[in-house]
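1. Structure for the following, please:
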Amino acid sequence: MHPCPIDLGGVSVLPLRGGAFRLDAGAMFGMVPKVLWQQHVSIDENNRTALACNVPLVRIGGSVLVIDTGCGDKWDAKSREMYAMEGGSLCDALRACGVSPEDVTHVVLTHLHFDHAGGLTRWADASDAGCPVLNYPRAVFFVQKAEWDAALKPSELTRRTYLRENLEPLASSGRLRILDGGAAVLPGVSVLLTGGHSPGHQAVRIEGAERVMYHPGDLLPLSHHSRPAWIPAYDCDASVSLEAKKSLFARAAEEDAIVWTAHDPAAPAVSLALADGGRGFCCAAVPLERQ
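-> From the prediction side, this is the model:
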């Protein structure tokens, strides 16, 4: 079985995977009691649940766009074991479908945590973990100002997720575009500043002739997070996340949009519909597989 491109009407979205890893399941659901979330996810002996780095490859006009870049492959053995990392990088996935990293023209980063920005760079020499270089030498990169500022000056709480080796080549590339709020990236592709999960977290809206797709970033890490109050402990401002989720998900439901999940191994894309008298959303996976 292979992933099938989603046709939005003149816009093609191919689901790719930029690696897989595991995080503590309790942290993934924050204040939600275990008796509730354990009905939806399985855990290993270390209380970790499986996560994927779901990355859409978007072809629109003559442009080739990716949203986020996965974990990358710069990890040492200790880190790989800690996060149970497996699978190839986004660059591997691109090459497997006939796309070179040099073909990518635009990279939108929902935020700069390691599992979204780690694939921006690689070590210049596989034997030297001291010189990172960009994986996408021709692309233009889009990041919110609040996110860039937070990543350059990480706090004690965020220094393990904002990693310098992912950022330094970007800063000196001359191809970094710092945004300050909502903006158009390409005709048919725009970003919305949401905050919540991180200071400058942004969502992406892609509009085709027939259908719309939203990439909410880590506002929707798993399909189970379609419940507005199910918010990971990792979010820097849960109250902002809550309001952003309610607003964005309601908009997606009204537009009958496809909605991307950042980390759901089983459902990279879903549809949302209002439920519970308009207080919540029901979620259904969008079939993506073909023989």
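
2. from here on, contacts and neighbour counts on C-alpha atoms
-> Fine.

3. Could you check how many residues crowd around E81?
-> With neighbours defined by other C-alpha atoms under 10 Å, the count for E81 comes to 13.

4. I'd like the structure of this one too, to check against the first:
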Amino acid sequence: MLDLGARKLWVLEDGMFITDAGNLLGGSRRMRLRGAMHAVLVETDGALVLVDAGFGPEIPPPLADHYELRRERSLPESVRAAGRDPQEITHVVLSHLDPDHVGWALAEERVSPRATVHVQRAALEEARRMPENDGRRLAVPAVERGAGEGWLELLEGNGEVAPGIRVEVRSGHSAGHQVVWIEGEERAALFTADLAPAKIWLNPDLIAGVDTDPEAARRNRIEVLSEAEEKAAPVILYHEPRDFLVTIRRTGEGFEGVPLEA
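-> The predicted structure follows:
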């Protein structure tokens, strides 16, 4: 648990996935990569906020041939291990609509059925334009259903979704991709989602094959990580398997993540 004064923050797990490097880096790469899924739970004034939501109960069938999922603990179990009930969650913030970020929030049996889900309208509009069976396209029916039924809010840019929980649109990996600042009285933490999901992506020049606007990804990564360094803000790296909570330090080749001391 990370104490930010008025906000308390838990980094949760939803298991690991294994995939071909080409699925993330582009091209044909005969190498397997593994990534974690570290959602964030924040206790703030009168609200319990979940940021991103893992793969859900299972990998969507159209993607099952591309990903292997391994779990010792699911996201709902991680919420309970933090001493909270998923039913208590009041808000879910989705950084974007990739399936490994939205699963438990958009599944038929949502992890937090009483919560309002927040996602950028631009993310939905981009997902609608994606090919059939694209991961983001798969989220469209649930997002549209949620907006129609009133449990999902389509955001239009930056703003505060709960006390001290501020979303900031930083596109590049996808349209409408949002990072999340968790702001206490004197200290803030940053959830970078897929703008900088692991330590290797702290290099601004490393562009993922799935980034829809590489130049925007590079520019926004530099700006966001520079601000995190200036504020000495802890940064949560969603896909980093081990050192997923770091502070940022500038190097000659970009940035590095320094594991946060307990």
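
5. Let me see the TM-score of these two.
-> The TM-score (TM-score structural alignment, normalised by the length of structure 2) is 0.90; 259 aligned residues with a C-alpha RMSD of 2.3 Å.

6. Which parts of the stretch 1-150 of structure 2 are helices?
-> Per DSSP state H, counting those that start in this stretch, the stretch 1-150 of structure 2 carries helices over the ranges 21-25, 75-81, 99-106, 121-129, 135-138, 140-149.

7. which of those helices sits most buried?
-> helix 99-106 (a mean of 24; mean count of other C-alpha atoms under 10 Å).

8. What ranges does the stretch 51-200 of structure 2 have for its strands?
-> 67-70, 91-93, 116-120, 152-155, 159-162, 165-169, 178-183, 188-191 (DSSP state E, counting those that start in this stretch).

9. can you list contacts of stretch 97-113 of structure 2?
-> Residues outside stretch 97-113 of structure 2 that contact it (C-alpha atoms under 8 Å, 6 or more residues apart in numbering): 37, 52-57, 60, 75-76, 86-90, 92, 94-96, 117, 123-124, 127, 135-136, 138-139, 142-143.

10. Of the strands of the stretch 51-200 of structure 2, flag the one that's most buried.
-> Taking mean count of other C-alpha under 10 Å, strand 91-93 is the most buried of these, at a mean of 26.

11. For that strand, grab the matching residue range in structure 1.
-> Under TM-score structural alignment, strand 91-93 of structure 2 corresponds to residues 106-108 of structure 1.

12. gap between Q144 of structure 1 and R177 of structure 1?
-> 8 Å (C-alpha to C-alpha, to the nearest Å).

13. Repeat that for A129 of structure 1.
-> A129 of structure 1 is 27 Å from R177 of structure 1, where distance means C-alpha to C-alpha.

14. Kindly report the same for Q202 of structure 1.
-> Q202 of structure 1 is 14 Å from R177 of structure 1, by C-alpha to C-alpha.

15. for R59 of structure 1, same thing?
-> 20 Å.

16. if we can go back for a sec, so which of the strands of the stretch 51-200 of structure 2 is nearest P234 of structure 2?
-> When the strands of the stretch 51-200 of structure 2 are compared by C-alpha to C-alpha, strand 188-191 sits nearest P234 of structure 2, at 4.8 Å.

17. Nearest to I222 of structure 2, out of the helices of the stretch 1-150 of structure 2?
-> Proximity to I222 of structure 2 (C-alpha to C-alpha) singles out helix 21-25 among the helices of the stretch 1-150 of structure 2, at 19.3 Å.

18. Check the mean deviation of the closest one from structure 1.
-> Its aligned residues in structure 1 lie a mean 3.8 Å from helix 21-25 of structure 2 after superposition (mean C-alpha distance after the TM-score superposition for structure 1).

19. Is V143 of structure 1 in contact with H106, as I believe?
-> No. Using C-alpha atoms under 8 Å, V143 of structure 1 is not in contact with H106; the gap is 11.5 Å.

20. so how many other residues sit close to A53 of structure 2?
-> By other C-alpha under 10 Å, 29 other residues sit near A53 of structure 2.
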